[in-house]
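A.B. asks: here you go, sequence then predicted model.
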Amino acid sequence: MMMLAQIVLYSWPLVAWFLFRKLRPEPALIATILLGYLFIPERVGYDPPLLPPINKHLMPLLCAAVGMWMIRRREALAAERAARRQAAAEGKPEAPRNRRPPRRHRSWITRIIPLITGVLLVNTVFTWQTNQEPIFYTTSVLAGIRPYDVGSMSLSVLTMLLPLWLGLRYLRSREAMTDLLKVLVWCGFAYSFLILWESRMSPRLNVQLYGFFAHSWIQHVRDGFRPIVFLAHGLRVGIFLAMAALAAAVLARNNTDGKRGRWLALALWLLFCLPISRNFGATMITFALMPVILFTPTRIQFVIGLVIAATVLIFPLARGSGLIPADRIVAAIMTINPERAGSLQFRLDQEDILLAKANQKPVSGWGGWGRSRVYNDDTGRDESITDGSWIIVIGTSGWIGYLGTFGLLCLPVILAALRFRRFELGTVESGTAIVLCANLIDLIPNSSLLPLIWLIAGTIWGRLIQTSTQLAENRAKDSKRAPHGRVRRAPERRPAVHSANSTPSNT
């Protein structure tokens, strides 16, 4: 059965080819990435030296990137051939082939992502410079970071940001953003039946189909069975269902395709499946944010998204200084679910230990090889459990890596909230920002920093860049006009007028 898992992974280019043949380019891009995340098994792939591992996360991204490049290349060649045929039919000279496209006016937003990407790449060098020494324990040794590891860390940064760039480049229109929400909803609807089956029959689909279980069995027994399907953990099933339910609410609020009732029914169905998946955190996030999407104005949605994104962006500072009322949160959850409150308290205790270790190298972190974890001095045994993505990132990459990584995720929501009137953003953009915020909240207790959240963030970035670029071009056009809307023209020379009886002067 392990052979079947390998076949599914390495035959994904054929699945991508089929999707690009049957769907429009934008939905095909989204479906290639999302279906690969949902159905390719975990723990399968090839890890070449220096290069990032080819697994269920990277393979769909590469297929989607190559597919979109081939389609755009084919469209460009077809447009060039059509232009040459039209020029030949009209008898015009053929334009040069390698002519550069006209320079476009771009806003300052277009410079943010390349700048942050460059900072993250430079930070890998800082991490190497400050972590070359090995760490010795009684029975074990943790290797130092080598120059060889700088290339590996840099490639990991680039592959992590690949879905962000795909969303930025190809999903920047409102129609493409709507396509993203639609594909997310329909994939969640299809996945919900597998989730219901595993919640009743136990999480065994991965075992029956591929021959192995992707995680610890004991963590998926919570007063019943917690579904895992083909993902790495049942918690990721929960946040995926939450995002699908919120996406359906966005489509219902926007009355997409004039079928509000259908989207509302799908939202209610996914909301019904969430408690059955036994994900307390994802369920609470959905119940808190779905009324915001359905009943609040666009401005309020952006304000709530701004507050959530800003809080996540400065969360380590707030957590370390005691601004986050952790004890009150645990006490409030204790009244609802004591078992979940105990689990949260355990995570908070682990975060305190790991945050103290991260503060020893706060700028660029400890790097890889498990150096950011806490070990017993006598036995060398690993005594830490890393759950939240935020503590993992700040431990391995420091504040530079944290602000760079979470800045790319939080800044599009913050900028959209600050400029939504000027950029004429509507309910689709505000709802997509709330969907992204749901995943941002989940990054605090869980490690769900996956390609889907990067794709959504890239879509919002692309929408901001598209609207800001259009405004910049409009301002450039308006700057050529007179103050009262009159176009500036060169003064015309009037010919001299002579009477019939006069003769022009020879001087």
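C.D. replies: Nice, thanks for sending it over.
A.B. asks: alpha carbons only for contacts and neighbour counts from here, please
C.D. replies: OK.
A.B. asks: quick one: what helix or strand has R319 in it?
C.D. replies: Counting by DSSP states H and E, the element that carries R319 is helix 315-321.
A.B. asks: number of nearby residues for the closest residue to V141 other than its chain neighbours?
C.D. replies: Distances taken as C-alpha to C-alpha, 6 or more residues apart in numbering put I135 closest to V141, at 5.7 Å, once the chain neighbours are dropped. When counting by other C-alpha atoms under 10 Å, one arrives at 12 neighbours for I135.
A.B. asks: cool, I30 as well?
C.D. replies: 28.
A.B. asks: wait, it touches L181, no?
C.D. replies: No. Using C-alpha atoms under 8 Å, I30 is not in contact with L181; the gap is 9.6 Å.
A.B. asks: identify the residues contacting S384.
C.D. replies: 350, 353-354, 373-375 (C-alpha atoms under 8 Å, 6 or more residues apart in numbering).
A.B. asks: ok, R226 touching P203?
C.D. replies: Yes. The criterion here is C-alpha under 8 Å, and R226 meets it with P203 at 7.0 Å.
A.B. asks: show me whatever sits in contact with both of the two.
C.D. replies: In contact with both R226 and P203: H220, using C-alpha under 8 Å, 6+ apart.
A.B. asks: now do the contacts for A242.
C.D. replies: 270-271, 274, 282-283, 285-286, 438.
A.B. asks: wait, is it part of a helix?
C.D. replies: Yes. Assignment of A242 by DSSP: H, G, I helix; E, B strand; the rest coil places it within a helix.
A.B. asks: coming back round to it: which one of R226 and P203 is surrounded by more residues?
C.D. replies: Neighbours were counted for R226 and for P203 using other C-alpha under 10 Å; R226 has more, 28 against 24.
A.B. asks: coming back round to it: report all helices and strands that the helix holding R319 contacts.
C.D. replies: The helices and strands touching helix 315-321, judged by 3 or more C-alpha pairs under 8 Å, 6 or more residues apart in numbering; DSSP states H and E, number zero.
A.B. asks: in addition, the following structure is provided for comparison:
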Amino acid sequence: MGAFLFLPMSKIVFPLPLLPDITKGVVIAYGLLLGELISNKKLNSPLKLSIVDLPMLLFCIAVPLASSLSNGLGLYDGIVSIINNYLTYGVLFWAGRRYFNKPEDLRALTIGMVYGGLICVPLVIFEVRMSPQLHTLVYGFFQHSFLQHFRQGGFRPILFMSHGLMVALWMSITTTLCFWLWQSRSVKYFWKIPAGPTFFLLAISTILCKSAGAISFMLIGISSYFVYRRQSSFKHLKWLILLIPIYLYFRISNLITASVIESMAGNLFSDERVSSLMVRIMQEDLFGDKAALHPLFGWGWMDRAWPVDPGTGEVLVQMVDAFWIIIFSTKGFFGLITIYLALGFGSYSILFGMVKPNHFINLKSSPYKVDAVVLSIVITIFLYDTLLNGMVTPIYILCTGALTSCYTNCKTERFSETYTEEISINKIDIN
């Protein structure tokens, strides 16, 4: 988490063959692999792969290889793509599977993320007041367009991340985690600060990030607690994650057009926000048209998937934001399906009650009763964000692996010593 929050946003060209350039995400992956080698954790507690690992295995190995070969890019290019996918997604996912596979591990993860949000609070306030300067002060350069971080007559903080929207989502998610832990009385203090004031500090910082999307996600996360508390089940929360594949299907099939989205957004947000959204939708439409030419495995790499004018050869759009359209353009339907299955299965298994009654939670004695639930909510929020933005954050990939292990360990009754009461997960009492 420290690497995610404080390492610089830069790229160092790596001269060795096959290996990708050095970026923040690659450094984090190398750090995890080195830590595993030093701690010898792999030998002491080996990870047993199961059917739930298949989507990530396919995305890291089969999909990039098929994409390269189907585009005539050759085996070498396929191997490079495999390594890139493994370091970006696989290492983090399986680290979550291996190291956060017990109830107390999920608690450490949720509390650690709240602490990470608290660390960012003074930094957010500093950049809102003094302008986004921390990355420049520490590393000597600004990592993005300064103009994009001036919003509503003030500054949008960016800290040490790739964009202010990434900061906003991080603060939104940590606020949601804090709220659930506070309201469920699972945690009373964070660094001797009462949980209630901690929540309000995080919520104010989220608002100061000036992102309508992040504020909306925070409200979804908070309101989901009250929905669950009132219903005592996941009956309505299931729709949170179901809306993701529904949206993807409608967008790819063009059943939801740009004009429909513009009309709906106009009823909820300001003209400036709607204009920003429509730029993203226009990008999706252009990339979607190009991706439709290679629908199964995509174009391999983004430079080949970029839409251009057939007459002049000039690019039709300067940038692309949404994660889903990037994956669809480069890895096709198979890449899109496997990555969303891999990232969403853990949340899906919790929200749909796939963990059976006597496998999961002793509601009256467990101090960890909300962690898997709220992590499922915030990962669903992260997946919502991937429909708009392409800023995949290592900590969220780690969480998806942890939730997947929650499912597999419950199914094999590895939680049974802690959770034995035969009460369905759909009846968790978080009062």
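C.D. replies: Received, thanks. Quick caveat, the model's predicted, so the values are computed rather than measured.
A.B. asks: and the contacts of stretch 174-190 of structure 2?
C.D. replies: Residues from elsewhere that reach stretch 174-190 of structure 2 (C-alpha under 8 Å, 6+ apart): 110-111, 113-117, 194-196, 198-199, 202-203, 206, 218, 221-222, 225, 367-368, 370-371, 374-375, 378, 430-431.
A.B. asks: mind checking which of the residues you listed are buried?
C.D. replies: Those of these that meet the buried threshold are 110-111, 113-117, 195-196, 198-199, 202-203, 206, 218, 221-222, 225, 367-368, 370-371, 374-375, 378, 430, by 16 or more other C-alpha atoms under 10 Å.
A.B. asks: restricted to strands, list those.
C.D. replies: Judged by DSSP state E, the subset of these located in strands is empty.
A.B. asks: tell me which of the residues you listed fall in helices.
C.D. replies: Among those, the members found in helices (DSSP state H) are 110-111, 113-117, 195-196, 198-199, 202-203, 206, 218, 221-222, 225, 371, 374-375, 378.
A.B. asks: tell me where the stretch 51-200 of structure 2 has strands.
C.D. replies: Ranges of strands in the stretch 51-200 of structure 2, per DSSP state E, counting those that start in this stretch, are 150-151, 154-155, 189-190, 193-194.
A.B. asks: quick one: the first one to structure 1 mean distance?
C.D. replies: Think strand 150-151 of structure 2. Comparison of strand 150-151 of structure 2 with structure 1 after fitting gives an average deviation of 1.2 Å (mean C-alpha distance after the TM-score superposition for structure 1).
A.B. asks: okay, and that strand goes to which residues in structure 1?
C.D. replies: Matched against structure 1 by TM-score structural alignment, strand 150-151 of structure 2 falls on residues 221-222.
A.B. asks: list of residues touching that stretch?
C.D. replies: Residues from elsewhere that reach stretch 221-222 of structure 1, judged by C-alpha under 8 Å, 6+ apart: R278.
A.B. asks: report the longest helix in structure 1, please.
C.D. replies: From DSSP H, the single longest helix across structure 1 is helix 58-90.
A.B. asks: quick check: buried residues in that one?
C.D. replies: 58-68, 84.
A.B. asks: repeat that for stretch 209-228 of structure 1.
C.D. replies: By 16+ other C-alpha under 10 Å, the buried positions in stretch 209-228 of structure 1 come out as 210, 212-214, 220, 225-228.
A.B. asks: list the contacts for the residue of structure 2 most remote from its centre?
C.D. replies: Computed with C-alpha atoms, centre = their mean, the residue of structure 2 farthest from its C-alpha average is G311, at 38.5 Å. Applying C-alpha under 8 Å, 6+ apart to G311 of structure 2 gives no contacts.
A.B. asks: what about it, which SS state?
C.D. replies: Once three-state DSSP is applied, G311 of structure 2 turns out coil.
A.B. asks: gap between it and M282 of structure 2?
C.D. replies: 20 Å (C-alpha to C-alpha, to the nearest Å).
A.B. asks: check contacts around I111 of structure 2.
C.D. replies: C178.
A.B. asks: in structure 1, what residue corresponds to it?
C.D. replies: In structure 1, I111 of structure 2 lines up with K182, judged by TM-score structural alignment.
A.B. asks: also I222 of structure 2?
C.D. replies: With TM-score structural alignment as the criterion, I222 of structure 2 pairs with M290.
A.B. asks: any chance of the buried residues of stretch 209-228 of structure 1 in TSV, with distance to M2 of structure 1 too?
C.D. replies: Shown next, in TSV, are the buried residues of stretch 209-228 of structure 1 (distance: C-alpha to C-alpha, whole Å):
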residue	distance to M2 of structure 1
Y210	6
F212	8
F213	11
A214	12
H220	22
F225	24
R226	24
P227	21
I228	18
